[in-house]
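**Student:** Sequence and predicted structure are below.
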Amino acid sequence: MSVKPTIRKPDWLKIRPPVGERYFELKGISKSLGLATVCEEAKCPNIGECWAGGTATFMVMGEVCTRGCRFCAVKTGNPNGWLDHEEPDKLAGVIGKASWDYVVLTSVDRDDLPDGGAAHFARCVTEIKKASPEILVEVLIPDFQGEEAPLKALLNSQPDVIAQNIETVERLTHPVRDRRAGYQQTLTLLQRIKTWQPDRFTKSSLMLGLGEAHQEIRQCMADLRAHGVDILTLGQYLQPTVKHLPVERFVTPEEFKEWQKVAEEEFGFLYCASGPLVRSSYRAGEFFLKGVIEARKQTPL
């Protein structure tokens, strides 16, 4: 991958700073309880829209990731086994008070823990559902280094949607992702979910603008569908700092619309959220999934 100077962002990527009473309320609550949101840690461009609307993606197991992916703004280091054991109860309390009907949980990679943090993650889901029985929980999970037991433990907590991000096309997996991550490792994890729990919705995300070819994007879509993935999100890669990988090109909104059509009509994804500012946790996709899940629950067997 070539290294080039930072190129100027086009107009369609200009983002208004977050404002609004609801945004500041949620920010204050999460900080007071020591809860982390991936919205802030990953510098999500949609933070103002989502938080003002009362939606956030909470990041469990701390703010320090044991991996060092070259696209990601989250801190890298060694947490040395640290966990906030009160975190599941804190999350359940905040989410219950907010009266949300759909929440997303994600986490850093915790390769320092024997199970990758699966038991803690599962407890977060369990406590949230216990406090808010009608809530739908989406989880964006680590790959647990390809181990089956941690994934099974997480599945036992019964999240409604499970995501693991492929991030980029196969050729660019390294250097884009940490060496401990893998293209096939992600595909295998997603397929296991469908094998063990066929009714569970699975989801993945692909960044564009890192130097991928069109045929490589199509191949990635084909691979995801072949491994049972239901939902796909496509978004523009944005360089978090000068130390991260540079943007190779900015994909136009029109091209993103075309990719959505390809994903849904040619490859058969149930839904594809595709746009320059789309991220793996995205309100439009969550709204769609909420409708599908609720309709399924109301359909008699």
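**Tutor:** Received it, and whenever you're ready, just let me know what you need. Numbering: from 1, shown residues only.
**Student:** Going by C-alpha atoms from here, please, whenever you check contacts or count neighbours.
**Tutor:** Will do.
**Student:** R110 is in contact with G117, correct?
**Tutor:** Yes - G117 lies in contact with R110 (Cα atoms under 8 Å); the separation is 6.1 Å.
**Student:** what residues are shared contacts of the two?
**Tutor:** Both G117 and R110 are contacted by M61, under the criterion Cα atoms under 8 Å, 6 or more residues apart in numbering.
**Student:** Compare those two (neighbour count), which wins?
**Tutor:** The residue with more neighbours, out of G117 and R110, is R110; 27 against 24, by other Cα atoms under 10 Å.
**Student:** Packing partners of the longest strand along the chain?
**Tutor:** Looking across the chain with DSSP state E, the single longest strand is strand 201-208. On a contact count with 3 or more Cα pairs under 8 Å, 6 or more residues apart in numbering; DSSP states H and E, strand 201-208 meets strand 161-163, helix 183-196, strand 231-236.
**Student:** buried sites along the very next helix or strand once past that strand?
**Tutor:** For strand 201-208, the following helix or strand on the C-terminal side (DSSP states H and E) is helix 214-226. Applying a neighbour-count criterion of 16 or more other Cα atoms under 10 Å, one finds 217-218, 220-225 buried in helix 214-226.
**Student:** now those in JSON lines, with distance to F250?
**Tutor:** Below are these laid out as JSON lines (distance: Cα to Cα, whole Å):
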{"residue": "I217", "distance to F250": "15"}
{"residue": "R218", "distance to F250": "18"}
{"residue": "C220", "distance to F250": "19"}
{"residue": "M221", "distance to F250": "20"}
{"residue": "A222", "distance to F250": "23"}
{"residue": "D223", "distance to F250": "24"}
{"residue": "L224", "distance to F250": "24"}
{"residue": "R225", "distance to F250": "26"}
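**Student:** May I see the buried residues of the longest helix anywhere in the chain?
**Tutor:** For the chain, the longest helix by residue count, based on DSSP state H, is helix 283-298. Neighbour counts over helix 283-298 (16+ other Cα under 10 Å) mark 283, 285-286, 289-290 as buried.
**Student:** Equivalent analysis for stretch 243-262, please.
**Tutor:** 245-251, 253, 256-257, 259-262.
**Student:** Show me the two of the residues you listed that sit farthest apart.
**Tutor:** L245 and K261 (28.4 Å; Cα to Cα).
**Student:** Pick the one among the buried residues of helix 283-298 closest to Q197.
**Tutor:** Comparing the buried residues of helix 283-298 against Q197 with Cα to Cα places L289 closest, at 17.1 Å.
**Student:** distance of the closest one from S107?
**Tutor:** Separation of L289 from S107 (Cα to Cα, to the nearest Å) stands at 21 Å.
**Student:** give the contact list for G68.
**Tutor:** Neighbour list for G68: 76, 177-178 [criterion: Cα under 8 Å, 6+ apart].
**Student:** M207 now?
**Tutor:** By Cα under 8 Å, 6+ apart, M207 lies in contact with 167-168, 234-237.
**Student:** Contact partners for the residue lying closest to V278 once chain neighbours are set aside?
**Tutor:** By the measure of Cα to Cα, 6 or more residues apart in numbering, the closest residue to V278 outside its immediate chain neighbours is G235, 4.7 Å from it. Going by Cα under 8 Å, 6+ apart, G235 touches 205-208, 256, 274-279.
**Student:** Below is structure B, check it against A:
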Amino acid sequence: MTSCKPTKKEHQRKPDWLKIKLNTNEDYKGLKKLMRENNLHTVCEEARCPNIHECWGSRRTATFMILGAVCTRACRFCAVKTGLPTELDLAEPERVADSVVIMNLKHVVVTAVARDDLKDGGSEVFAETIRAIRRKNPFTSIEVLPSDMGGIEKNIRNIMDAKPDILNHNIETVRRLTPRVRARAKYDRSLELLRRAKEMQPTIPTKSSLMLGLGETHEEILEVMDDLRANNVDIMTIGQYLQPSKKHLPVLKYYSPAEFGELRKIAMSKGFSHCEAGPLVRSSYHADEQVNAAAKQRQAQGEEQLATQNS
């Protein structure tokens, strides 16, 4: 892979491929109004996602962020507010489900702040949100993106028993950089969550995301891919880390679109059912396409197994 070490000037001026087109059309404005009226939070806004105008303005999709807007962790890459949460809104699952109906979403992503102040890590609210969406819009596919919830098996089971269509938990960075990048998180605990989720519900695809530009090596990126596959992760997304503010970790390298393309090919060769890779890719980017790709692969595998049995 080519070297792309940024100078101080490049930190201030991003490469051309990171420039985005703002789309504040009526769909974007309408969705923003809906979120405010229902007192809902989205990771699109809270984490300053670069794709918000595409998703809200063109694709009309959003990633709901439940359990409030204050996170108990202070990860050095994340723009979400940190502190001691004061709210646990038990009516939130119904409001999210109502919004899914109003928006007529075919696929919805539900994530949350880390709630280390709660014994269940917020897993019960996650589960009830899944059930509420199922009741009110049974044809909507559901992807959930929880924190590690302390690595407690019961918390993972609460979510998996509600049967989301995809379980997503982000590894975020390579093993070596995890203590510096992710507050309170552990690399192996994230892998364990993904492995346990698959063991609990083998037919539900699992997914994880890696961000680049924090000082990782090519060999370490490949190690993450191997670790995810060793724990039966089906889908992977790879994107560029962008510094939210001067208080956060600096970008040490901007990867080119060609480099992301190369990494996608490697990921697919290692057995992932789908890999989305690119400078602006985030965990829920084109999530609707990912669930379709995973479903098609499961169907193909089932047909292959059936053919083998009948031969």
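**Tutor:** Good, I have the coordinates. Model, not experiment: these values are computed from the prediction.
**Student:** quick revisit: let's have the helices and strands packed on strand 201-208 of structure 1 in CSV, adding distance to K43 of structure 1.
**Tutor:** Formatted as CSV, these follow (distance: least, Cα to Cα, whole Å):
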stretch, distance to K43 of structure 1
strand 161-163, 19
helix 183-196, 24
strand 231-236, 13
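**Student:** which one is the aligned partner of A62 of structure 2 in structure 1 nearest to, not counting chain neighbours?
**Tutor:** Per TM-score structural alignment, the equivalent position to A62 of structure 2 in structure 1 is A56. Distance criterion Cα to Cα, 6+ apart; nearest residue to A56 of structure 1, sequence neighbours excluded, is C50 at 6.3 Å.
**Student:** Out of the contacts of G68 of structure 1, the closest to I95 of structure 1 would be?
**Tutor:** T76 (27.4 Å).
**Student:** Aligned counterpart of that closest one in structure 2, please.
**Tutor:** Superposed on structure 2 with TM-score structural alignment, T76 of structure 1 falls opposite T82.
**Student:** for R16 of structure 1, same thing?
**Tutor:** Looks like R16 of structure 1 aligns to K21 there (TM-score structural alignment).
**Student:** can you tell me how far its match sits from R48 of structure 2?
**Tutor:** 15 Å.
**Student:** So for the two, which residue has more residues nearby?
**Tutor:** A direct count of neighbours by other Cα under 10 Å for K21 of structure 2 and R48 places R48 higher, at 15 against 10.
**Student:** That one contacts A79, correct?
**Tutor:** Yes - counting by Cα under 8 Å, A79 is a contact partner of R48 of structure 2 at 7.0 Å.
**Student:** Between the two, which contacts overlap?
**Tutor:** Common neighbours of R48 of structure 2 and A79, counting by Cα under 8 Å, 6+ apart, are P244.
**Student:** Unless I misread the structure, K265 of structure 2 falls within a strand.
**Tutor:** No - under DSSP: H, G, I helix; E, B strand; the rest coil, K265 of structure 2 sits outside any strand and is assigned helix.
**Student:** Map it onto structure 1.
**Tutor:** Using TM-score structural alignment, the equivalent of K265 of structure 2 in structure 1 is K261.
**Student:** what's near enough to touch its match?
**Tutor:** Going by Cα under 8 Å, 6+ apart, the list of residues near K261 of structure 1 is empty.
**Student:** The same query, at a cut-off of 10 Å, please.
**Tutor:** K261 of structure 1 makes contacts with 255, 267-269, 271-272, 274, as judged by Cα atoms under 10 Å, 6 or more residues apart in numbering.
**Student:** what does E220 of structure 2 give?
**Tutor:** Contacts for E220 of structure 2 were tallied using Cα under 10 Å, 6+ apart; they are 173-177, 226.
**Student:** residue in structure 1 matching P146 of structure 2?
**Tutor:** Aligned counterpart of P146 of structure 2 in structure 1: I141 (TM-score structural alignment).
**Student:** do you know how far G121 of structure 2 is from F272 of structure 2?
**Tutor:** Counting by Cα to Cα, the gap from G121 of structure 2 to F272 of structure 2 is 29 Å.
**Student:** actually R131 of structure 2, not the one I typed
**Tutor:** Counting by Cα to Cα - R131 of structure 2 and F272 of structure 2 are separated by 28 Å.
**Student:** same thing with D148 of structure 2?
**Tutor:** D148 of structure 2 is 22 Å from F272 of structure 2, where distance means Cα to Cα.
**Student:** One more: N38 of structure 2?
**Tutor:** 37 Å.
**Student:** the more surrounded of these two?
**Tutor:** Neighbour comparison, N38 of structure 2 and F272: the larger count goes to F272, with 20 against 13 (by other Cα under 10 Å).
**Student:** Confirm that the more buried one sits in a helix.
**Tutor:** No - when three-state DSSP is applied, F272 of structure 2 is found to be coil, with no helix at that position.
**Student:** before we move on, back to that, just checking, the match of R16 of structure 1 touches N51?
**Tutor:** Yes - counting by Cα atoms under 10 Å, K21 of structure 2 touches N51, with 9.3 Å between them.
**Student:** circling back to that earlier point, still touching in structure 2? Go through the contacts of M207 of structure 1.
**Tutor:** For those, the subset whose aligned partners also touch in structure 2 (both residues aligned by TM-score structural alignment, their matches' Cα atoms under 8 Å) is 167-168, 234-237.
**Student:** Can you say which helix or strand has K90 of structure 1 in it?
**Tutor:** Element membership for K90 of structure 1 (DSSP H and E) is helix 87-98.
**Student:** quick check: that helix aligns to which part of structure 2?
**Tutor:** Using TM-score structural alignment, the residues of structure 2 aligned to helix 87-98 of structure 1 are 92-103.
**Student:** Quick one: residues in contact with that stretch.
**Tutor:** Under Cα under 10 Å, 6+ apart, the answer for stretch 92-103 of structure 2 is 30-31, 34-35, 38-41, 60-62, 64-68, 104-108, 110, 125-138, 140.
**Student:** Give me the subset of these lying in strands.
**Tutor:** The strands, defined by DSSP E, take in 41, 64-66, 107-108, 110 from the contacts of stretch 92-103 of structure 2.
**Student:** Select only the buried ones of these in PyMOL?
**Tutor:** In PyMOL, this line selects whichever of those come out buried by 16+ other Cα under 10 Å:
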select buried, resi 41+64+65+66+107+108+110
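**Student:** Pick out the most distant pair among the ones in strands among the contacts of stretch 92-103 of structure 2.
**Tutor:** H41 and H107 (17.3 Å).
**Student:** on that earlier part again, could you export the buried residues of helix 283-298 of structure 1 as a markdown table, including distance to P150 of structure 1?
**Tutor:** Formatted as a markdown table, the buried residues of helix 283-298 of structure 1 follow (distance: Cα to Cα, whole Å):
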| residue | distance to P150 of structure 1 |
| --- | --- |
| R283 | 28 |
| G285 | 27 |
| E286 | 25 |
| L289 | 25 |
| K290 | 26 |
